[in-house]
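Enquirer: my questions are about this predicted structure, shown below with the sequence.
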Amino acid sequence: MTTDLSPSPAGPQADKLDRGVLVVAGVVVLGAIMSILDITVVSVALKTFQAEFDATSAEVAWTMTGYTLALASVIPLTGWAADRFGTKRLYLLAVLLFAAGSALCAAASSLEVLVAFRVLQGIGGGMLMPLGMTILTRAAGPERVGRVMAVLGIPMLLGPIFGPILGGALIDSASWHWIFLINVPIGALAITYAALVLPADHVEPSETFDWLGMVLLSPGLAAFLYGVSSIPSAGTVRDAQVLVPAIIGALLIGAFVPWALHRRNIHPLVDLRLFQNPRMTVAVIAMSLFAIAFFGASLLFPLYFQTVRGEDALGAGLLLAPQGIGAMLTMPVAGVLADRIGPGKIVMAGIVVITVGMGMFTQLTETTSYTFLLSALFVMGLGMGGTMMPIMSAALQTLQDHTIARGSTLMNIVQQVAASIGTAVFSVLLTNGILDHVDPTDPRSVPADLAGVYAGVFVVATFMVAAVLVPAWFLPRSRPVRAVDPAVLAGH
């Protein structure tokens, strides 16, 4: 059985997701669930890894860092590989690598081996999301991309919320091995499903692979993100552990830019010429600001529940559930509206709602009622459901078919880098806020008003989220029209 991925013609049927698109969406969501859940599921196992492998917190953190660096490094290769080998073949390979890496992680006998297999997982996981966006966008066409992005957004939003819940439950009821073993049957199902549903690839001769671009960009991204992710542990941006890799990474990325812009017969790992499309440029700016503000601030919610209110990891995860519920309610509606009236109005409304919810957290105290906190999270979820995926939709709606893979690659890199920067920024803000309020005679003491420190950081987060309104104002506010490839016009 295969599914026709050609977009439906414009008209009444274009407003509906037909069975073929929904079947393809099921394949993509299954892969996304594996990749995204795995990031957050592992986060609750770090203390267990410390005890299991007799390691320090800095050492076990590499189980997270190694995965993230591998994920970021492989994303640039995905657009070229999709054009060269076909999305179906590459998607099957990505799921296979992820599932195999998961099985090997469960069998790891030392921390070093576990980190190595997490890197293998990250290589597979890094390809799943940009590939999924490419497959779905091609299947639905630009007139329905808002709805399919809403479908893909479900695991992206719910993974960080329900991952800690699942991880805590598996570790408490079984063992840490099961946070990896659970991916094996899901991976087998995803491979079977994709092999049956996705159509055979029809690959045309590809442009020459950009070897120099790979040498510059993939290591550059890895080094830059390693430096940025080292900021919380170093405690300052000026530490050599932060500056050396970050500067080397920035120089490599900077060298990639002129190379990518001036090579015409080589397939660039990231097609920077896409920025000639003003809608893509605005969407990239909006996504960057949003990911820094929202994903960075998201670090604070579970920390507040654990450090101020005394909740354990599982309890903190459960308390975040209203955010996911709110997103689930608005995301399908936002997808439909983004297709009908353009994503601009939807994104602006979503940002306003998130700003209100984030602003509620600026009033935190040690005794703030849970009703107030859960209501604020629910409000933020409502806004989240109408923000991130419509921004993605705005970026991909106007792309021609052969540039969709490159556009999804670019947006995934932007989201990954911005989220890492946001996490580092808010970690430093929180750490410095705590240090400013501790008793100078006892540096290890806890500030008397720890909740007030969190409230102060949420003030910064509120203004940063509100700043997304500026680029959101320039997002398209009309029904998308399929872009026509100039080569097709020239042939008629």
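Expert: Thanks, I have it. Residues are numbered from 1 along each chain as shown.

Enquirer: for the rest of this, base every contact and every neighbour count on C-alpha atoms.
Expert: Fine.

Enquirer: and the nearest residue to L97 once chain neighbours are set aside, how far is that from M389?
Expert: Among residues not flanking L97 along the chain, G124 sits closest, at 5.0 Å (Cα to Cα, 6 or more residues apart in numbering). Separation of G124 from M389 (Cα to Cα, to the nearest Å): 22 Å.

Enquirer: put this next to the first one:
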Amino acid sequence: MLTTRKAPPDASPGIDPHLRNLAIVVVLGVIMTVLDSTIVNVAVTALGKDFDTSLSTIQWVVTGYTLALSMAIPMTGWSVRRFGARTMWLVSLGLFIGGSLLCGLAWSVPSLILFRILQGLGGGMLMPVGQTMLAKEAGPGRMGRVMSIVSVPAMLAPVLGPLLGGAIVDHLSWRWMFYVNIPLCAAALLAAVRMLPRDTERDPDARLDVTGILLLSPGLAALVYGLSEAGNGASLTGGRFLAGVAGGAVLVVAFGVHALRKGDGALIELRHLRTRAFTTATGGFFLYSASVFGLMILIPLFARIVRGESALDSGWLLAPMGVGAMITMSVAGRLVDRFGGRWIAAAGVLLVLLGALVLTTLDPGTGRAVIMGAMLVIGLGHGMIAPSLMAASYQGLPRQAVGAATTGANILIRVGSSFGTALMAVVLQIAIRDEVPGASGSLGEAAAQHTAQTPALLTSAFTETFWWTAAILLAALLPVLAVPRKTQAAES
């Protein structure tokens, strides 16, 4: 039965010690797993040289991890129902630690790829399991604040990952990219054992939707693989891109049909998620993720190809984004709990759009201060968007639907970020082919021409691509503005 809250919107309960401890455990466990998604990217060349293998082969060290992450996420909802959130948290963190140690000890490329897959299977479930625990404990009155806390790793990963990876590759062995995870995640494991309460919500009779897992996990993996191939420069008419995207889309759609027919026993109970708040918030987050991850790929590429900067210097251009996000994130969480997420998220999108428009004005001689200033503005908006939309997606959902909502949102964000990376890479290739005479779309080939006009022509290609990111941000505003106002009705 629904009851009406007597307290005004600003009288929501504070963050009590139990919820604070839970948030600490989640952030400690998630931060290295999210960083690992980007930290290895800068070491691909070093790994190829060390193992004396081709770039296309060593790229599977990154791709295998990404695909494992994507395949593990759909298992989250069922595994939490069956075994309990605490148990799955400890198991996932243990898999990640074990995978990290084995990656550091890898003796060949196949062994490294295999251990990265193991690492990804553990890391893929940590974020959604952590979000599920926090969302259930916080309730609607504190959702914005806890979502701002759990957003910290996601905010920092794209910024700190390349910097940390570059520093390790420059001064240490690449193996330390994996060894560094072990003490930090071990501390997170000990904190979880001490601070997390024992599982009380578990259903031993919960049955795994085998048909659902056979449709959704391979479908997501194929979709992400196809998009990553486009992001790595594969032709849009090539077999790997078409097979991945088309095959993945068919399997994901088939899962949707299956889940709606099956109802409560489905791997992800889609019928619980057909609310305006969930569909608009996650739809906006999907488009926003596509745009902002595209931006974070383009900036380092611009610095390296057009300006000739090192990997570490290129990574520093993203650092202000993390600073900006940290400034607004905690304030945004409090405001979301008081007023709802719609207008805060919309203001954040407009700030990111402002930063993206600055990037459309770049020229080869633009100073680093301008780029870093634009990234600071983007970060200020980013810190407002993530907690707002994550909190809004849970609005009006019953407690038992939290796991399904968390899993569904994480899947959409994962696919959205892959889609954005692939789309911006393809748009940039086309722009280079149009702008640089004789270029096929390859960045390396275009930059290698060394003519007086090459930097200006390449810059023009980049600014055209930045306009695409701005257009996607405008599209993201539509679902964000459709997010319902915060309701004051308590959940049953």
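Expert: On my side now, so go ahead. Computed from a predicted structure; not experimentally measured.

Enquirer: thinking again about what came up before, could you find the counterpart of the residue nearest to L97 of the first structure in the second structure?
Expert: In the second structure, the residue paired with G124 of the first structure according to TM-score structural alignment is G122.

Enquirer: its match: which element?
Expert: Assigned by DSSP states H and E, G122 of the second structure belongs to helix 109-138.

Enquirer: tell me the buried residues in the helix or strand just after that helix?
Expert: The C-terminal neighbour of helix 109-138 of the second structure among helices and strands, as given by DSSP H and E, is helix 143-171. If you call a residue buried by 16 or more other Cα atoms under 10 Å, then helix 143-171 of the second structure has these buried ones: 143-166, 168-169.

Enquirer: matching residues in the first structure for helix 143-171 of the second structure?
Expert: Under TM-score structural alignment, the match for helix 143-171 of the second structure is residues 145-173.

Enquirer: just stretch 240-251 of the second structure next, same as before
Expert: The aligned range for stretch 240-251 of the second structure in the first structure is 241-252, by TM-score structural alignment.

Enquirer: for stretch 375-384 of the second structure, same thing?
Expert: Using TM-score structural alignment, stretch 375-384 of the second structure pairs with 377-386 in the first structure.

Enquirer: which residues in the first structure form strands?
Expert: 208-209, 266-267 (DSSP state E).

Enquirer: who does the last one touch, helix- and strand-wise?
Expert: When you say that, I think you mean strand 266-267 of the first structure. The contact analysis (3 or more Cα pairs under 8 Å, 6 or more residues apart in numbering; DSSP states H and E) places strand 266-267 of the first structure against strand 208-209.

Enquirer: ok, average deviation of the strand it packs on from the second structure?
Expert: Compared with the second structure after fitting, strand 208-209 of the first structure has a mean deviation of 2.0 Å; criterion: mean Cα distance after the TM-score superposition for the first structure.

Enquirer: again, but for stretch 280-293 of the first structure
Expert: So stretch 280-293 of the first structure averages 1.1 Å relative to the second structure (mean Cα distance after the TM-score superposition for the first structure).

Enquirer: residues in contact with that stretch?
Expert: Residues outside stretch 280-293 of the first structure that contact it (Cα atoms under 8 Å, 6 or more residues apart in numbering): 274-275, 388, 391-392, 394-396, 411, 414-415, 418-423, 461, 464-465, 467-468, 471-472, 474-475.

Enquirer: what distance do you get for the match of G124 of the first structure to S314 of the second structure?
Expert: 30 Å.

Enquirer: neighbour count winner among the two?
Expert: Taking neighbours as other Cα atoms under 10 Å, G122 of the second structure and S314 compare with G122 leading, 28 against 21.

Enquirer: that one and F96 touch, don't they?
Expert: Yes - using Cα atoms under 8 Å, G122 of the second structure is in contact with F96, at 4.8 Å.

Enquirer: in the second structure, what residues pair with the longest helix seen in the first structure?
Expert: If you go by DSSP state H, the first structure has its longest helix at helix 404-437. Aligned by TM-score structural alignment, helix 404-437 of the first structure corresponds to residues 402-435 of the second structure.
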